[in-house]
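>>> please find the sequence and the predicted model below.
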Amino acid sequence: MVDREAGARGNGAVDACPAHAAAGSGNAAMGGCPVSPQAAAFDPFSPAYLANPAEALKWSREQEPVFYNPELGYWVVSLYDDVKAVFRDNITFSPSIALERVVPPSEAALATLKRYNYAMNRTLVNEDEPAHMERRRALMDHFLPANLAQKEPMIRRLTREKVDAFIDNGRVDLVEAMLWEIPLTVALHFLGVPKEDMDRLKEFSVAHTVNTWGKPSPEQQLHVAESVGRFWQYAGQVLDKMRQEPDGQGWMHQAIRKNAEIPDVVTDSYLHSMMMAIIVAGHETTALASTNALKLLLSNRLVWERICNDPALIPNAVEECLRLEGSVVAWRRQATRDTEIAGIAIPKDAKLLIVSASANHDPRHFENSDFLDIYRDSAAEHLTFGYGSHQCMGKNFARLEMRIFIEELCRRLPHMRLVEGQQFTYLPNLAFRGPQKLEVEWDPANNPERTDPAIVEREISFPVGAPTSKEITRSVRVAEISVAADGIKLLRLEDPDGLPLPAWTPGAHIDLVLGAFSRKYSLCGDPSASDYTIAVLREENGRGGSQFIHEELRPGMTVRLRGPKNYFRLEEQAGRHVLIAGGIGITPIVAMADRLKQIGADYVVHYCGRSRGAMALADRLIADHGEHAVLHVSDESGRADLAAIICDCGEDVRVHACGPQRLLDALARLCADRPEGMLKSERFTTDVGGMALEGDTSFEIELEDSNLTLTVPAGETLLDVVRAAGIDVPSDCEEGLCGSCEVRVLEGGVDHRDRVLSTAERAEGGRMMACCSRSAGGMLRLAL
């Protein structure tokens, strides 16, 4: 067990946990496990959890990220990295129990299901390898971005028809009026299933959810079993009808034809099970996600007004809503062997509840994680769609529908608001979440189309797929400009509406977007302040950004930025901290020093510069940190003795450094034989011309998690190729500087072209930057 279990042991538990032995012997109850009181009290069907699962598991993220709940009989996983690791390894963590009933059916319920010949089998959701990927590849074509884009006119037409029907009413339940029926209609059209019995299908869908992921009482089980049996019967009847249409269009028709071509892969029983499952999966998650998103946006009025005024923000607003309030709360997995998650021993056959809703609020991965930030450029890294080979096939379909719903409502009903005092209720279940009603109101006299009828037909078409970070910018106003040192200006930036800008942590930076280019600047003010402060060095040989700031920028002007982001986090857990800054590199270092002083840590700051007059923030550093600050001024006392500084560092020391390339390269050499991870540095410059080299050749990549093999041509990056295949990989600078596009290398040699990895990390060969690095020859096998 790791130290974070100490909280459980401190509550009367003993070091030896009998849960593992009990699980190994087949004792499913594990009633003797000395779990912590909070772990024992965990109830995923409680009103508090259903209303806000992320908040209900905040204690777990902070104290006990992997815990066992005896009542549920599951190990619960709540942190981002741990949840993603479970998703990634579908061999160790089998999806076979994803559709297993939480509550075993009663004899009466089983008898009811038997009467309907209910025989639900494996689907894409709960199938193990190699069968899963064989079927997934055979049935993937309809989900490719180019094919999904063809559905946009139909989705928009359906949406407009629904809005037309209620736009003059002044009040409506959006779930009943459009958010349930449109996704179901679209799903049926996509499948090739005739649109009929809409109310019956809604009843069937709810019954399937409660039957699989809910906790029905014995009395409810009978009613649910009756509806599930009728659903199974209905799916079989529709399937039989579709078999009589050999030229039918839609995903199920394709599956039927694949059944004839490769019956050992797409089997008869598989078709029937998928028919039933896909009707639910194809619309329920999208309906609930859309409801969650609109509730969240309308609860934050200024955010709603901003996307109404700038619809280009909608794609990323959708991602941020999926992160904060996704419709998929959790999935289930089962361990196929004895293993570990974050140092916690997990026995063979243990059942896992991996809570993506909690992972999406993990502050270790998402800066200011509980804050709705529609400008967050890492929002698409959420795990609401899962990850790896079992990632939702319909993710881009859901994105497309949600964007159209929000864009149409923003344009036609920007004055729409939530009805005050309404109570939001949620269907009790482990997997899916969204309000059962969403009541909104508005004054029809203020409908924009009454004065501008043409507004009805206006629209914005968004590319299919996740937005890239470079599409996401925030407007800020220059509040103040001052001189920090020779050739260095200090800028204070604020929200144009006076709102607090998102909080940040030491080491974070923003990208200031100026015309056709952007430049990274570390934040150097107070992380708790409502505005941002950056220092800008005038670079005569730069790309023009710093010259524009020094010569043209004035207080009151508006600029755009991306972020904040933090790839240079302060590692607070160390016996002693050595901070080293060179020149303008003081900006992230001073914020780190402020934090270390705040928490009472043992630290020293070494600040190197050519002359005292050129050293920004030097006076503040001395005033605020006194004896903890050491200035190395070249024209006064010579250059800093870096070798002596590093020589004095013991094994419990962490070194954080930022500055010129020469300084960072020297520190890397001095720390080469020191413990891995001792030195952490940040660079904001690279040789962009070195990314693509003459003589580059194509190479093959094998994606372990997605079970795909792709070719990276000479003129394209690995990042471009995997994105084109529908795999979401985060990125930021795309110059090999930030490390955000790092992927794990399982096999093969890498031609490293980044400025992120150390010499030792490159020698290990375990990771690479997808934006710039390539194969050194031969195939690369990657954890994607």
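Received it, and whenever you're ready, just let me know what you need. Here the structure is a predicted model, which means the values were calculated and not measured.
>>> alpha carbons only for contacts and neighbour counts from here, please
Will do.
>>> ok but residue 67 is inside a strand, no?
Yes. Counting by DSSP: H, G, I helix; E, B strand; the rest coil, residue 67 is found in a strand.
>>> hmm, residue 77 and it touching each other?
Yes. Using CA atoms under 8 Å, residue 67 and residue 77 qualify as a contacting pair, with a distance of 7.0 Å.
>>> residue with max distance from the center of the protein?
When each C-alpha in the chain is compared with the mean C-alpha position (CA atoms, centre = their mean), residue 636 comes out farthest, at 49.4 Å.
>>> if you count surrounding residues, which of residue 67 and residue 77 has more?
Set side by side, residue 67 and residue 77 show more neighbours around residue 77, with 28 against 24, by other CA atoms under 10 Å.
>>> show me what contacts that one?
Applying CA atoms under 8 Å, 6 or more residues apart in numbering, one finds that residue 77 lies in contact with 65, 66, 67, 83, 352, 353, 354, 355.
>>> ok, now with 6 Å
Residues touching residue 77, when contacts are defined by CA atoms under 6 Å, 6 or more residues apart in numbering, comprise 65, 66, 354.
>>> who touches the second one in this structure?
Think residue 66. 76, 77.
>>> here's the one I want to compare it with:
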Amino acid sequence: MAHLSPTDPAAAGNPGGCPIDHAAPARAQGCPVSPQAAEFDPFGDGYQQDPPDYVRWAREREPVFYSPKLGYWVVTRYDDIKAVFRDNHTFSPSIALEKITPTGPEANAVLASYGYAMNRTLVNEDEPAHMPRRRALMDPFTPEALKHHEPMVRRLTRDYVDRFIDDGRADLVDQMLWEVPLTVALHFLGVPEEDMDRLRAYSIAHTVNTWGRPKPEEQVAVAHAVGNFWQLAGNILDKMRRNPDAPGWMQYGIRKQKEFPDVVTDSYLHSMMMAGIVAAHETTANASANAIKLLLQHPEAWRELCEDPGLLPNAVEECLRHNGSVAAWRRLATRDTEIAGVAIPAGARLLIVSSSANHDERHFADADFFDIRRENASDQLTFGYGAHQCMGKNLARMEMQIFLEELTRRLPHLRLAEQQFTYVPNTSFRGPEHLWVEWDPAGNPERRDPGLLSRRQPVRIGEPSAHAISRRLLVASVTRAADGIARIRLESPDGKPLPRWTPGSHIDVECGDTGMSRQYSLCGDPADAGALEIAVLREDAGRGGSAWIHRHLRPGGSVRARGPRNHFRMDESASRLIFIAGGIGITPISAMARRARELGLDYQLHYSGRARGRMALLEELAPLHGERLHLHIGDEGRRNDFDALLARPDPGAQIYACGPERMLAALRQACAAWPEDALRVEHFHSTLATLDPSREHAFEAELKDSGIVVQVPAGQTLLAALRSANIDVQSDCEEGLCGSCEVRVIDGAIDHRDVVLTRGEREAGNRMMACCSRARGERIVLEL
């Protein structure tokens, strides 16, 4: 490939030149920048239309690469990008608002004529200045503080939809999705609503000026718009100072300035005034347009939202993951370091493509599949992560939920019009410039149902929505798997593929209107995308879920379920696998053994039961596994001798077990001499998560990445305390069973109450389940 040599002016000391010293003998074979890395162009149509797909090759083969055209190192995988966000000392945000395309002297002179002096903001400020300001200004962004904005957002949304509801055609960007978020942003900031048109133009200019590539002939016009924006922001701030007790975040900052004059300075408020309008407005407008476009491109998902608005919170998360408004962020390496084994020199500029992270198969199963019930959708990095995570994330979530609620209720028959989607070329923020939709006004449901407009869907502010992501499944068949065991095949009602799953996965089945939800491991073939299969043992002395399923599930009926999700993953790199199942515990183990067979791994399967007639799946296990299958049947005089089976520890082996608690306890004892994490188990139930305030003590949790300290009272879980502090933590069972709410622990002793972690993981003391586990002492430090 063509490349710059070290003697080229563009290469010497220039981050845009090739970073490799070609004079080094070890590198004499030529420039190691791959052809695809050399051609990477974030301003081209490929990146603008679909950033994650454009860098798919990098996620798969070259997750960290240098772009000579851009002069940046590009990072594309989830774990690497999250690590960069987490370490804001090594990876400074100081260039986040730097012009990615330097402007010429004429445009710079125009900016200077306006007194333009954009300074550090919450987005691009380093420590130690950043965190004191963030703490001082954060309270208005908490879920509790945001609640009083909801009526205003609903009223505005209703008013704007009223304007075009009977037209049959609209550009949602021009006629709603730009102006409503702008008005909400102005209300939140405390800005008067006049000059909306000018603010809109200025906001676009600011985006182009910072993240775009304006042509030389465009730069002067952009500079005038940015300069006017700067002066307008200053004038509005002066008005606010005359009425500091008025509502609004900027007035809140003015009041805080009196308390902390060295922290909240005049120049800081001016910069935040301008940056806040863009941040609170443009990203939400783009995210909303992207979400509606995505949903209308998936009519079945749109229809499901129309039928079940309870899915809205998680649908918003999945839209933000699959096609969010933030494509990438930028960071500056402050020292020599490494990312994924690639050496990154001090002073290197990084483009961290968060939209690519959101499509990383290593974190999101079947990542390109759009699934509004995805169980970990809120892991998306569209809002960033750590100390610089977007403070306005929950305001954006609230607006998007209300927009989608209004449109799905009033225009369920909405469809995309024929059009070509265009985007303002830039590296970081994206949304269609226009979004044309059509519908038949005669079919507007409010013409038949006057009470439609009075109904409201509760908005969930700031809480991951794992409890509102169930899907309706058709009961395709119910067959006898063994005495008292029903094998149930569940299919999509429309015949479309279901999400892919991996061995060890389970689904959560909702037991009608009983309020019960029970987890059942999947036991079919993971390659079968047409169905999910479970086997359920009827336990009349149990908690009621299995009895309900045996009574109510019949072929042709339906049931609601969440998932699949997997917290019992199989290590496919193990040198040997030992699978041990007892009774109905064969369900997850059978899928693991099937996978091991397909991969040609060294494995053996041990299955214990009281009687052959009570052991499920026997008919399929024998032909699949042959001599690798070992049956231990009580009434035939064959019992599994764990001490004999596990007498000789094997450092490279992994043991996976599921079954009754007594069996698992015996296994733990037999594995005492094995490596700490050799035994992996899945439990059926737990009572360890029960909280008794009279027996608990309060503690505080320092969140290292976010720079705040959260107080956890005796009567509150760590999970609840984190959510009240505007920190997103996923959860599901909230019984210490599933592992969804795991958080990393940096310091502090842990009172473990889950049944997820292995002995070695508990002893390591670097992770805990936020739903049930607590600090042993008065303080704990978390990697959040």
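Received the coordinates, thanks. Here the structure is a predicted model, which means the values were calculated and not measured.
>>> still on that earlier bit, any idea how far residue 582 of structure 1 is from the residue farthest from the centre of structure 1?
Using CA to CA, to the nearest Å, we find residue 636 of structure 1 at a distance of 16 Å from residue 582 of structure 1.
>>> give me every residue that touches residue 469 of structure 1.
Residue 469 of structure 1 is in contact with 377, 732, counting by CA under 6 Å, 6+ apart.
>>> so which bit of structure 2 is the lengthiest helix in structure 1 matched to?
The helix spanning the most residues in structure 1, taking DSSP state H as the definition, is helix 218-243. Counterpart in structure 2 of helix 218-243 of structure 1, with TM-score structural alignment as the criterion, is residues 216-241.
>>> in that stretch, what counts as buried?
For stretch 216-241 of structure 2, burial by neighbour count (16 or more other CA atoms under 10 Å) applies to 219-220, 222-234, 236-237, 240.
>>> before we move on, what about stretch 89-97 of structure 1?
With burial defined by 16+ other CA under 10 Å, the residues of stretch 89-97 of structure 1 counted as buried are 89, 90, 91, 92, 93, 94, 95, 96, 97.
>>> now do stretch 703-717 of structure 1
703, 704, 705, 706, 707, 712, 714, 716, 717.
>>> for residue 173 of structure 1, see how far away the fifth one is.
Translated: residue 707 of structure 1. Using CA to CA, residue 707 of structure 1 is found at 43 Å from residue 173 of structure 1.
>>> now swap in the second one and tell me
From residue 704 of structure 1 over to residue 173 of structure 1 the distance is 44 Å, taken as CA to CA.
>>> same question for the first one.
Here the distance between residue 703 of structure 1 and residue 173 of structure 1 works out to 44 Å (CA to CA).
>>> hmm, back to that, show me what the longest helix of structure 1 is packed against.
In terms of contacts (3 or more CA pairs under 6 Å, 6 or more residues apart in numbering; DSSP states H and E), helix 218-243 of structure 1 is packed against helix 107-115, helix 198-213.
>>> so how far is the helix or strand following it off the chain centroid?
Following helix 218-243 of structure 1 in sequence order, the next helix or strand is helix 251-261 (DSSP states H and E). Between the centre of helix 251-261 of structure 1 and the centre of its chain there are 33 Å (CA atoms, centre = their mean, to the nearest Å).
>>> what does helix 251-261 of structure 1 contact?
191, 266, 267.
>>> where does residue 650 of structure 2 fall, secondary structure wise?
Counting by DSSP H and E, no helix or strand carries residue 650 of structure 2.
>>> roughly how far does it sit from residue 121 of structure 2?
Relative to residue 121 of structure 2, residue 650 of structure 2 is positioned 55 Å away (CA to CA).
>>> who's more crowded, the two?
The residue with the greater number of neighbours, taking residue 650 of structure 2 and residue 121 and applying other CA under 10 Å, is residue 121; the counts read 24 against 14.
>>> SS state for the counterpart of the more buried one in structure 1?
Using TM-score structural alignment to pair residues, one finds that residue 121 of structure 2 aligns to residue 123 in structure 1. At residue 123 of structure 1 the chain is in coil, as set by three-state DSSP.
>>> got the contact list for residue 123 of structure 1?
Residue 123 of structure 1 makes contacts with residue 274, as judged by CA under 6 Å, 6+ apart.
>>> 10 Å instead?
Under the criterion of CA atoms under 10 Å, 6 or more residues apart in numbering, the neighbours of residue 123 of structure 1 are 96, 98-99, 132, 135-136, 269-278.
>>> pull out the buried residues from those.
Buried residues within the contacts of residue 123 of structure 1, counting neighbours by 16+ other CA under 10 Å: 96, 98-99, 132, 135-136, 270-278.
>>> quick check, nearest of those to residue 164 of structure 1?
Distances from residue 164 of structure 1 to these, taken as CA to CA, are shortest for residue 278 (29.2 Å).
>>> what's that closest one aligned with over in structure 2?
Using TM-score structural alignment as the criterion, residue 278 of structure 1 maps onto residue 276 of structure 2.
>>> check which helix or strand covers its match.
Secondary structure from DSSP H and E places residue 276 of structure 2 in helix 266-297.
>>> structure 1: matching residues for stretch 140-159 of structure 2?
So in structure 1, the equivalent range for stretch 140-159 of structure 2 is 142-161, judged by TM-score structural alignment.
>>> now do the matching stretch: distance to the chain's middle.
How far stretch 142-161 of structure 1 lies from its chain's middle: 24 Å, per CA atoms, centre = their mean.
>>> excluding its backbone neighbours, what's nearest the equivalent of residue 46 of structure 1 over in structure 2?
Under the alignment by TM-score structural alignment, residue 46 of structure 1 pairs with residue 44 in structure 2. Here the nearest residue to residue 44 of structure 2 in space, its sequence neighbours aside, is residue 425; by CA to CA, 6 or more residues apart in numbering that works out to 7.8 Å.
>>> compute the number of surrounding residues for the one you found.
Using other CA under 10 Å, residue 425 of structure 2 is surrounded by 21 other residues.
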